[in-house]
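J.: next comes the sequence, and after it the predicted model I'd like to discuss.
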Amino acid sequence: MAVSAGVTNEHEGPTDHTRWLKPQGTLRAVFLFVDFSDAVGTSAELTERKDRFATSVGDWMRSASYGKANLSTTFTSSWRRMPRAQSAYAGYHQTFDGHRSYLQDAVNASDAVVDFRNVDLVYVISPRTATTINVSSALIAPTGLGLMADGVERRFAVNLGTSVDDWDYKLVNHETGHLFGLPDLYTYGQPWPQLHEPVGGWDLMGLISAPAPDHLAWHKWKMGWLNDSQISCRTARGKTSATLTPLGTTGGLKTAVVKVTPHRAIVVENRQVSPQDVTSPCFRPGVLVYAVDTTVGGGNRPVTVLDRTPNNAVAGCSPEHAELGNATLVSVNQQLTDAASGVRVRLTAVSGGNRTVEVSW
C-alpha cells in the first residue's frame, strides 16, 4: 500500500531502507555502558545487565523473524565516563539534536575500546542511578547527521534508560523495531490505559509488557520475515477461503489481506501461543482481525484491532490489554465485520493449530 504524503515518521506502508535499517541477515550490535560523575556504575550492575541481554534480545528477534534476522551482540567490558554530569543531559530525548548529542558523547567515550567500523547499530546503557536518563528511545539519523567514529557514520542507535528495568529485553526489541521502520501502535497524548485502545497487547510495538507481544503478521511481512507467497491478498470484492497456519510457526500461509483503499487494508491472522508469547488467560488464542491505515504515522492509530467482544474485558487482567484480550474468533462460525468497509471474516474450521477463515467483501 502507498504511504500518504505528509507521513514522515514510522508508518505501516512500504519501508524505505535507505532511511531505516533493513531487518534481515546478521546485524552487528554493540552495547555501550556509560556512566557519569554523579551516577557511577558498578561492576555488579554491568555484569548483571550484560548477562541479561547477551542472549535474550537476539533470541527474541531470531525467533520472531523465523531466523531471517540475527542480532550479533558485543558489549564494552567497563563503564565509560561521559564528559558531562547526568543532570546536564536533562531533556535529551525531546529533540533530535539533544538525543544525537547524548549518543555521540557515549560513542566518543567508548571509541578507544570499540571499532565502530564493525557495527551496524549501537545501544547505550546508563546506570540505574542515572535517573535523568529515564526514557529509552531510538535514533534514526538522516545521512550526514549520524554518529561519527572511526571515520564512519552510524545512523541507528538506541539509548536505554531506567525504563529498561521495567520491560527488560522486550523494550530493547521494541526500540529496535523503530530502527526497522515500525511505528508505535499506542496512541500519543492519551491517558493510561486508553492509550493502548488500538491494539491492546497484540504487538510489541503497542504494549511491551503484554503476554502476546509477537509482531503482527503485517509487521513481519513489512520487514521481509514473511514472503509474499505466505500472504493471500484480495483487491476486488468477492469471497475467498484461506487456511492460516499459526503466526509463530515457520512456513505456511500466514495472513489473508483485503486492500479496501490505496491506504487501508483489513488483515486476518492466526494467533496461537508462540515462542514470543506466554500462556495466559489474559489473551485468547484465535483469529485476529485488524485494520491497517497508512494515512497516519506512529502514535496515531495506524493499526486498529477489531473486537469480537466489545465492552467485555477479560476479567483479572491489566486494563491496558484486558479489553482486546478476547478480541479473537475462537469458535467455528464466529465472525467479525469491519463497519467502514463491510469486509466480513468468519471462522469456518479448526484443525489442530490451523484456522480456516472465509473472507467476504
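T.: Done, it's in.

J.: from here on, contacts and neighbour counts on C-alpha atoms
T.: Will do.

J.: contacts only, for the residue lying closest to Asp120 once chain neighbours are set aside.
T.: Spatial nearest neighbour of Asp120, chain neighbours left out: Arg28 (5.1 Å); criterion: Cα to Cα, 6 or more residues apart in numbering. Arg28 is in contact with Leu71, Ser72, Thr73, Asn118, Val119, Asp120, Leu121, counting by Cα atoms under 8 Å, 6 or more residues apart in numbering.

J.: give me the element Arg28 is part of.
T.: If you go by DSSP states H and E, Arg28 is part of strand 25-35.

J.: what's around the closest residue to Val292 other than its chain neighbours, how many residues?
T.: Using Cα to Cα, 6+ apart and skipping residues adjacent in sequence, the residue nearest Val292 is Val303, 4.7 Å away. By the criterion of other Cα atoms under 10 Å, Val303 has 30 neighbours.

J.: try Glu153
T.: Glu153: 17 neighbours (other Cα under 10 Å).

J.: A helix includes it, no?
T.: No. With DSSP: H, G, I helix; E, B strand; the rest coil as the criterion, Glu153 is located in strand rather than a helix.

J.: just the helices in the stretch 51-200 of the chain please.
T.: Using DSSP state H, counting those that start in this stretch, the helices found in the stretch 51-200 of the chain span residues 96-110, 164-179.

J.: second structure follows, compare the two:
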Amino acid sequence: MRTLSLVTAALVGCLTLPTTATAAPAPAAPGADCALKGTTGWTDEGHDTDPVRFQHAVGTHRVLTLFVDFPDAPATGPTDPYAAQLAPAAGWLRTASYGQARLDITPLHRWIRMPAASTSYGFRRGLTFEAHELYLRDAVAAADPYADFSRYDMVYVVPTREAAAISFSPTYLFDPATPGVTADGRRVRWAVTFGQDMWRWGPKVADHETGHTFGLPDLYAFTGETHRFVGGWDLMGNIAGEAPQYLGWHSWKLGWTHDDQVACLATPGRRTVRLAPVERPGGTKIAVVRTGPTTAYVAESRRSEGNDKGTPSTGVLVYKVDSAVPTGEGPVRVVRTYGPGESFTDPAAGVRIDVLTSDHAGDVIRLRATRP
C-alpha cells in the first residue's frame, strides 16, 4: 500500500495505548461536538469562518473573467484558449462539492489594456496587499466600460502569456476596513489574479484559489520542504497531487458535508463507524476524535475515483487537524492510509483508530479515546 505523506513515525505502526477502564462504548455525540474554533483570525481549519471576509461555499458563484494585457506585453492571440484553460474548474468544483457549489464563469472575450507595465506591479512572493489591490483596481477600472460588475460575486483576472512578470496566482480577499475596489455600485470582495503558473497547474489552480475565498488555508509549507504536511492529499496542498479531492474535514467546514455525516468521539470511550468514500455523495464522511480545544484526529475513506481517479493509495486516511496553526504552517498533517488489520495510535493524545474491514462501499473502523 503506497502512502502519499508521513509524519513522525512514533505515531504509527504497532504502538499500543495504556489499558483504561474508561474505554467503554461512547454514546453517539453530535457531529458539531467535534467542530473546532479557529484562532488565527484568517484562513484556518476552524468551523467559525467569518461570513463577511469569506464567501459562503454553498450555491452558485457568479464569476467574471477579465483578460488583460500591458503596454510592455501586448497580447498576440485570441482570448479563447485562456478561457478554455480555466473552464474545467467549474466541473471539478461541482464534483468535489457533491453538486452544492457551482462556478458560473462568464468570460469577457476581449483584451483589456492595463494602464501600467506588467513589470511595475511587483508580482513576486511577498506581494503586498496594497500592490495586489492596485493591480485588481486597474483591471476592474479598465474593464468597467465593457462589463456590469454588479452582476457578479467575484472576478478572475487572466494575463496574456506575453506578461512573464505576472508569474503566480494569488487570491484577493477584501479588507472591510478600507474603501477597496468598486464598480457599478458593487464592491469587488473576492478575486483571483492568475499568473503564468496557470499553464503549469491547469484549471485546478482556480479551484485552489477559489477555496481561499471560502476560508480554506494553504496546506503546503511556506518554508522548507513544500509538501511535507499533506503530500498529494487535498487541492489546498499540492494542486497537482494524485488525490486532490478536498479532505472530508474541509467538506464539513464548507457545508458540503453535514453534522449528521460526521461520527464524533469527543469524550473518552470507543465507537465503531462505517465510512463512505469522500469521493462520493452520501453516507458518513469522516470520523473525528477530538483531542483538545483546537485539535482532533480525523479518519476518512479514500478511493481511486471521481476527482481522485488514478490515485495509487486508497484506504483509511488519518490526519491531525489543529485550528490554531496558521495557513502554510501545517494546520493539517497527514499520517498515511491504513488497511484492514492496521491501526493508528497516538499514546500521548490517547487515540487509537483500528481499520476492521474494507470493501467497495467504504471502510469500517473503531475509534478509541482514553483521555478527556
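T.: Cool, the structure landed. Not measured: the values here are computed from a predicted model.

J.: still on that earlier bit, tell me the spacing between the alignment partner in structure 2 of the residue nearest to Asp120 of structure 1 and Asp153 of structure 2.
T.: The alignment partner of Arg28 of structure 1 in structure 2, by TM-score structural alignment, is Arg62. Distance of Arg62 of structure 2 to Asp153 of structure 2, computed by Cα to Cα, to the nearest Å: 5 Å.

J.: which residue comes closest to the equivalent of His196 of structure 1 over in structure 2 once chain neighbours are left out?
T.: Aligning on TM-score structural alignment places His196 of structure 1 opposite His227 in structure 2. Nearest non-adjacent residue to His227 of structure 2, counting by Cα to Cα, 6+ apart: Tyr220, 5.1 Å away.

J.: thought the one you found was touching Ile239?
T.: No. Using Cα atoms under 8 Å, Tyr220 of structure 2 is not in contact with Ile239, being 9.6 Å away.

J.: those two: who's more crowded?
T.: Neighbours per residue (other Cα under 10 Å) separate Tyr220 of structure 2 from Ile239, with Tyr220 holding more: 28 against 22.

J.: tell me the contacts of that one?
T.: Thr226, His227, Arg228, Phe229, Val230, Gly231, Met236, Gly237, Asn238, Gly328, Glu329, Gly330.

J.: what do we get in structure 1 for it?
T.: In structure 1, the residue paired with Tyr220 of structure 2 according to TM-score structural alignment is Tyr186.

J.: returning to what we had before: are any of the contacts of Tyr220 of structure 2 buried, and which?
T.: Buried members of the contacts of Tyr220 of structure 2, counted by 16 or more other Cα atoms under 10 Å: His227, Arg228, Phe229, Val230, Gly231, Met236, Gly237, Asn238, Gly328, Glu329, Gly330.

J.: make a markdown table out of those and add distance to Ser118 of structure 2.
T.: Compiled in a markdown table, the buried ones among the contacts of Tyr220 of structure 2 are given as follows (distance: Cα to Cα, whole Å):
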| residue | distance to Ser118 of structure 2 |
| --- | --- |
| His227 | 30 |
| Arg228 | 33 |
| Phe229 | 34 |
| Val230 | 34 |
| Gly231 | 33 |
| Met236 | 28 |
| Gly237 | 28 |
| Asn238 | 28 |
| Gly328 | 28 |
| Glu329 | 31 |
| Gly330 | 33 |
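
J.: hmm, back to that, and Met82 of structure 1, which of the helices of the stretch 51-200 of structure 1 is closest to it?
T.: helix 96-110 (6.1 Å; Cα to Cα).

J.: can you list contacts of that closest one?
T.: Helix 96-110 of structure 1 is contacted by residues 32, 34, 76, 80-83, 89, 91-93, 124, 139, 146-149, 157, 159 when judged by Cα under 8 Å, 6+ apart.

J.: and that helix, which stretch of structure 2?
T.: Under TM-score structural alignment, helix 96-110 of structure 1 corresponds to residues 129-143 of structure 2.

J.: quick check: longest strand of structure 2.
T.: Longest strand of structure 2, by residue count under DSSP state E: strand 101-113.

J.: just want the angle from it to helix 204-213.
T.: Put simply, strand 101-113 of structure 2 runs at 110 degrees to helix 204-213, going by axes from the mean of the first three to the mean of the last three Cα atoms, to 10 degrees.

J.: quick one, helices of the stretch 201-350 of structure 1?
T.: Secondary structure of the stretch 201-350 of structure 1 (DSSP H, counting those that start in this stretch): helices located at 217-222, 319-322.

J.: export these to CSV and tack on distance to Asn108 of structure 1 and mean neighbour count?
T.: As requested, the helices of the stretch 201-350 of structure 1 are exported to CSV (distance: least, Cα to Cα, whole Å; neighbours: other Cα atoms under 10 Å):
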stretch, distance to Asn108 of structure 1, mean neighbour count
helix 217-222, 34, 21
helix 319-322, 40, 22
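
J.: distance between the ends of stretch 183-194 of structure 1?
T.: Its first and final residues considered, stretch 183-194 of structure 1 spans 18 Å by Cα to Cα.

J.: should've said stretch 47-65 of structure 2
T.: Distance across stretch 47-65 of structure 2, first residue to last, is 30 Å (Cα to Cα).

J.: and it, what's buried?
T.: Buried-residue list, stretch 47-65 of structure 2, by 16+ other Cα under 10 Å: 47, 49-50, 53-57, 61-65.

J.: neighbours of the residue mapped onto Cys264 of structure 2 from structure 1, how many?
T.: Aligned by TM-score structural alignment, Cys264 of structure 2 pairs with Cys233 of structure 1. Using other Cα under 10 Å, the number of residues around Cys233 of structure 1 comes to 17.

J.: is it true that Cys233 of structure 1 touches Lys259?
T.: Yes. Assessed by Cα under 8 Å, Cys233 of structure 1 is found in contact with Lys259 at 7.3 Å.

J.: what do we get in structure 2 for Gly161 of structure 1?
T.: In structure 2, the residue paired with Gly161 of structure 1 is Gly195, using TM-score structural alignment.
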